[in-house]
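Engineer: Only the shape, not the letters, is given here:
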């Protein structure tokens, strides 16, 4: 491996710029141009070269980084600045242009080089950001290099980026067809019954990838799919609705279109198309936990058929149905914290075949342990089209419990609000014997008793918020636990 770069010792000793406002635990995300602009991004590119790229480059090899961007108007200029920072440190750039985030992960994985994806995902139009990864699409988070990139970029922004003698180059490469072909090779849809599917791209990158993967624009054979496009025009100003399907109001157009077109299902992608939400033929959402169970069972069966014991990862907010069904099918399930960096780390550590989150991120070992909404969509289409029943009937077996969804509460004091809940449910055990863990926030479970319920209470990393998720065996119990915990959380202090 190449030795870490020796930074110049004769730089001015000015205080490094503080970039912590928009370089967070998982990625870079800020307002353009007040936070993210060309000088800032150039410094981040140079720091990424020194912290991640050069130390991982084999001796004698040319260091390379692959870069993609979504449809936001600020993308191309920020990519150019980032590439300039990389070039200044002697790193070559492979630009793939417009891409979904999972398209960039595919490029990093297939080319075997680090990557940078310029996107702010579902954030409003004034934002942009960068998702960084090591070679093979391995994540770069706060504890795996991002904090060091932040600090060095702050120094470079203040003191200047040092330029090596043999600067890097920039080349372009179109990888959309390769991406589409790779996904098609993982899930065979050629033999399914004909399906009509409405796809809401939200003016995001799903409008770029869906025609290639589900259609014929990448030169692949036609599938037995009648795709009804909704908001496929790439537009980073999001003129129709925010590209965040996690918010119910952003699904309404898709729900109406599914019913209007008498479609078999609907698919909604977020801005960078790495998440996928599913709507059944009645226009009702299918929970991401149900999709995790459905796809997980398919991957578990495939792994067991190959004579291997499968492992599936799920975060602690997913429904109890996920470990219930997957364990019964012969899988080992691993429960983890919320957040893609934790999921990806557990995926790699456990050689897990699949992972799912309540936020509709789905991770696949066959996709470099990275998340891809499109591959999850292909699995849903294969499962639906491989049997005669409608999606509502298929999904029903994966949604036996009732969930509250995530409920945010602004509180005067997070520790005091949390303490009231601990006192009521743990110290005094007013609800009867419970199990408690603090893997990520506070999880209290009464699942082994009667009635069955659990809740998780997590603090926001950036705001005075507590996030509550409740699940129970029936609606009445869920509502009672939800309301009781919220009353404690929101209780006014004397």
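Structural biologist: Good, I have the coordinates. Given the structure is predicted, the values throughout are model-derived calculations rather than measurements. Residues are numbered from 1 along each chain as shown.
Engineer: C-alpha only now, for contacts and for neighbours.
Structural biologist: Fine.
Engineer: and the residue lying closest to residue 315 once chain neighbours are set aside, how many residues sit next to it?
Structural biologist: Sequence neighbours aside, residue 336 is the residue nearest to residue 315 in space, at 4.6 Å (criterion: Cα to Cα, 6 or more residues apart in numbering). Applying other Cα atoms under 10 Å, we find 18 residues neighbouring residue 336.
Engineer: got another, please set it beside the one above:
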């Protein structure tokens, strides 16, 4: 029996040996290859991150794919964006990355793309249905083992030009960016101080998730102790980056997006820039002020990636740290490339990174808050919560309920990856934040009086 819970909204993920076994992954390979055959696709790229279970799952996945008659290009241990790059470089449009992203060490998973688009939702369920029905194509595919890191590296270096060298600390968190980050940044012209760049799937130093402030202590100390220009902290598989300025302040992704948007819009006036419902309303204002069209969209890297392609937007970003460049790049989320683009902007300015961001408006906001539910009950809560009326607010229902007031916003949405609610607040003042939280507290308790709220 295969555990259906591992087939999630944007990917496949589970604890290895219990939910995600080698046999399960082999059968996923069979299903994926069969779906490729149905669509007339002949070749898939396969990569893996630095988790200890990666080689075993790679063998199982490749075995399954080859058994359906599709050819496999194995690019070895690489960051997730390098796998995305390989699908362009080898013109397959199709690939699978074996990665547990920022989950604990016992997890692993698969991020998949086919015919140029990320697999999500019903497409992932289609694979599950094929496995249940044992509906697999038969054949004998060919395996090619090749390196693509050098091509990826040189593609970024040929695109990015720094006007002056920057002093940068880099924390790879023992994730897979350790295979490329140092050489890439040195070749761009940076002076680099490396932390935890040996790939170790047990993550012995700290968890490789830069969206959590407690994981940024080491990089902050390195920047301050050495008087560096900035710090970069990558997640486990290299599709998100945390940024620390020269004063040790965290530059959260929605503020990174303000700077990136202004830069992109200077060359692409009037273009749409996409961001998810968790982002600051100051981002929308900044996009408008820079002559762009702000487009708020649902959270989820696969959903944002598709919307970017649909709207032909040059840039999109999520509060979680997934940032997607179509201008000069391929439209996938790539933390190494995003870091390089930020460095390029910083190098053209005489001010320090802290001074650059001090000139960008800021707000008072909460981190992402979560309330955990029994499986499915968070959707039942949202069905009721979304019926409520909000006085004095502009309400968006594209993903949960986001109420924008004159001086701030509140958001409650159902997570697509765990049975929980995701909550966030922002305001111009502490008093405004308290008022918006009071309004949301009353509304949420109106729907579920026993709810324990984290605010």
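Structural biologist: Now that the structure is in, tell me what you want to look at. Keep in mind that what you see is a predicted model, and the values were worked out from it rather than measured.
Engineer: Just give the TM-score of the two.
Structural biologist: Once the chains are laid over each other, their TM-score by TM-score structural alignment, normalised by the length of structure 2 reads 0.92; 445 aligned residues with a Cα RMSD of 2.2 Å.
Engineer: Just tell me what the residue nearest to residue 315 of structure 1 corresponds to in structure 2.
Structural biologist: By TM-score structural alignment, residue 336 of structure 1 lines up with residue 297 in structure 2.
Engineer: hmm, back to that, I figured the residue nearest to residue 315 of structure 1 was touching residue 317, is that so?
Structural biologist: No - the criterion here is Cα atoms under 8 Å, and residue 336 of structure 1 misses it with residue 317 at 9.2 Å.
Engineer: got a list of what the residue nearest to the spatial centre of structure 1 touches?
Structural biologist: Closest residue to the average C-alpha location of structure 1: residue 361 at 4.5 Å, with Cα atoms, centre = their mean. Neighbouring residues of residue 361 of structure 1 by Cα atoms under 8 Å, 6 or more residues apart in numbering: 274, 275, 276, 340, 371, 372, 373.
Engineer: cool, residue 333 of structure 1 as well?
Structural biologist: 311, 312, 313, 314, 323, 326, 327.
Engineer: what's the counterpart of the last one in structure 2?
Structural biologist: Read it as residue 327 of structure 1. Applying TM-score structural alignment, one finds that residue 327 of structure 1 aligns to residue 288 in structure 2.
Engineer: Its match belongs to a helix?
Structural biologist: Yes - applying DSSP: H, G, I helix; E, B strand; the rest coil, one finds residue 288 of structure 2 inside a helix.
Engineer: Need the nearest residue in space to it, chain neighbours excluded.
Structural biologist: Spatially, and ignoring its direct neighbours in sequence, residue 288 of structure 2 is nearest to residue 294 (6.5 Å; Cα to Cα, 6+ apart).
Engineer: ok so that neighbour is a strand residue?
Structural biologist: Yes - counting by three-state DSSP, residue 294 of structure 2 is located in a strand.
Engineer: any idea how far it lies from residue 270 of structure 2?
Structural biologist: Counting by Cα to Cα, to the nearest Å, the gap from residue 294 of structure 2 to residue 270 of structure 2 is 10 Å.
Engineer: And residue 358 of structure 2, by the same measure?
Structural biologist: Note on residue 358 of structure 2: its distance to residue 270 of structure 2, by Cα to Cα, is 26 Å.
Engineer: quick one, strands of the stretch 301-450 of structure 1?
Structural biologist: 311-315, 332-336, 354-356, 362-364, 370-371, 402-403, 407-410, 435-437, 442-445 (DSSP state E, counting those that start in this stretch).
Engineer: out of those, which comes closest to residue 67 of structure 1?
Structural biologist: strand 370-371 (16.5 Å; Cα to Cα).
Engineer: Relative to structure 2, which residues correspond to that closest one?
Structural biologist: So strand 370-371 of structure 1 sits over residues 332-333 in structure 2, by TM-score structural alignment.
Engineer: got it, and stretch 68-82 of structure 1?
Structural biologist: Mapped onto structure 2 using TM-score structural alignment, stretch 68-82 of structure 1 spans residues 47-61.
Engineer: and for the longest helix seen in structure 1, what are the contacting residues?
Structural biologist: Determined from DSSP state H, the single longest helix within structure 1 is helix 288-305. Contacts to helix 288-305 of structure 1, defined as Cα under 8 Å, 6+ apart, come from residues 277-278, 309-312, 318-319, 321-322, 325-326, 329-331, 353-360, 362, 376, 379-380, 395, 398-399.
Engineer: Can you say which of those residues are buried?
Structural biologist: Buried positions within the contacts of helix 288-305 of structure 1, assessed by neighbour count (16 or more other Cα atoms under 10 Å), are 277-278, 310-312, 318-319, 321-322, 325-326, 331, 353-360, 362, 376, 379-380, 395, 398-399.
Engineer: Where neighbours are concerned, which of the contacts of residue 361 of structure 1 has the most?
Structural biologist: That'd be residue 275 among the contacts of residue 361 of structure 1, by other Cα under 10 Å, with 29 neighbours.
Engineer: Could you find the counterpart of it in structure 2?
Structural biologist: If you follow residue 275 of structure 1 across to structure 2 using TM-score structural alignment, you land on residue 240.
Engineer: show me where structure 2 has helices.
Structural biologist: Counting by DSSP H, structure 2 has these helices, from start to end: 22-38, 54-66, 80-89, 122-133, 149-159, 181-187, 217-226, 253-267, 281-289, 301-311, 335-347, 353-358, 377-385, 430-447.
Engineer: can I get the ones you listed in CSV with distance to residue 194 of structure 2?
Structural biologist: Supplementary listing: the helices of structure 2 in CSV, determined by distance: least, Cα to Cα, whole Å:
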stretch, distance to residue 194 of structure 2
helix 22-38, 34
helix 54-66, 24
helix 80-89, 20
helix 122-133, 38
helix 149-159, 18
helix 181-187, 7
helix 217-226, 9
helix 253-267, 22
helix 281-289, 31
helix 301-311, 28
helix 335-347, 14
helix 353-358, 19
helix 377-385, 41
helix 430-447, 38
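Engineer: Kind regards, and thank you for your time.
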